[in-house]
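any chance you can model this:
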Amino acid sequence: MARKKMDTMTEQMFYVLLALRGERHGYAVMQYILELTEGRVTVGAGTLYALLDRFERDGLIRQTRIEEKRKYYRLTGEGDRALRDECRRIMQQAADMERVLREEGRP
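The predicted structure is shown next:
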């Protein structure tokens, strides 16, 4: 279902959804992604809040509470399915690359 809405995810989309497997507010999402990826992936505030708005409209995340002006979000069941579908797609790409390298005799 989510595939039709977004076809494939950008790296930032994937990591925002991954971060929201646990309840987090916006800044905590950015920090989590930085820590998880050891600084390899960054999500700016403008991008993050645009994604949060889009994901909420698409039913992939839901707002769970507001505390001290911070909005907290969490993945929905549909969001979890979309994240897992994207993970399978990425893993299949990696498997295809490995198969091609083996066929070429490369490690």
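
going forward, measure contacts between C-alpha atoms and count neighbours the same way
Will do.

top helix in this protein by residue count?
Longest helix in the chain, counting residues (DSSP state H): helix 77-103.

pull out the buried positions in it.
Within helix 77-103, the residues scored as buried using 16 or more other C-alpha atoms under 10 Å are 79-80, 82-83, 85-86.

one more, please, to line up against the first structure:
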Amino acid sequence: MTQTAFFVLVALTDEPRHGYGIVQEVDALSDGRVQLRIGTLYGVLDRLAADELIELDREEAHQGRLRRYYRLTDAGEAALADEAERMAEGARTAARRVEGRRGGAGKQPPGAVRPGLAGGGA
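This next block holds a predicted model:
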């Protein structure tokens, strides 16, 4: 899943949104790192709809123009959850590698018991 598709799905988790609303929400969610252009957005929306991850919620006329609102499907929510877990696992792997590279400060030998943790000594 592309970063853009990921953020579009995240933008649709709480409510249906129209194109410009999605652009604004993705900008906010990504702290400005993902800047969608309208042409790119509609290509992503078409692919997500074809994959049945999103669907048309409704159409409304606004200032003489038609606004299409999209919503996340159950399949879209599942795909988003899977992608979020995949990304989190990747981040955990990277963090372990960086910690190991830094000399493993605080690293316990295999099988060591850490005090205060569930199953560990007090």
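
now the TM-score, please.
TM-score of the superposed chains, computed with TM-score structural alignment, normalised by the length of structure 1, equals 0.87; 99 aligned residues with a C-alpha RMSD of 1.3 Å.

save the buried residues of helix 77-103 of structure 1 as TSV, and put in distance to Y27 of structure 1 too.
Compiled in TSV, the buried residues of helix 77-103 of structure 1 are given as follows (distance: C-alpha to C-alpha, whole Å):
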residue	distance to Y27 of structure 1
G79	20
D80	21
A82	23
L83	21
D85	26
E86	24
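
quick one: the helices in structure 2?
Secondary structure of structure 2 by DSSP H: the helices cover 3-11, 19-29, 38-50, 74-101.

burial of I22 of structure 2, as a residue count?
When neighbours are defined as other C-alpha atoms under 10 Å, I22 of structure 2 has 23 of them.

list the contacts for it?
Applying C-alpha atoms under 8 Å, 6 or more residues apart in numbering to I22 of structure 2 gives the contacts 8, 11-12.

and for M13 of structure 1?
Contacts of M13 of structure 1 by C-alpha under 8 Å, 6+ apart are L51.

trace it over to structure 2, please.
In structure 2, M13 of structure 1 lines up with A5, judged by TM-score structural alignment.

okay, that match and A95 of structure 2: tell me how far apart.
Distance, A5 of structure 2 to A95 of structure 2, by C-alpha to C-alpha, to the nearest Å: 25 Å.

do the same with A11 of structure 2
Distance, A11 of structure 2 to A95 of structure 2, using C-alpha to C-alpha: 27 Å.

aligned partner of K4 of structure 1 in structure 2?
By TM-score structural alignment, K4 of structure 1 lines up with nothing at all.
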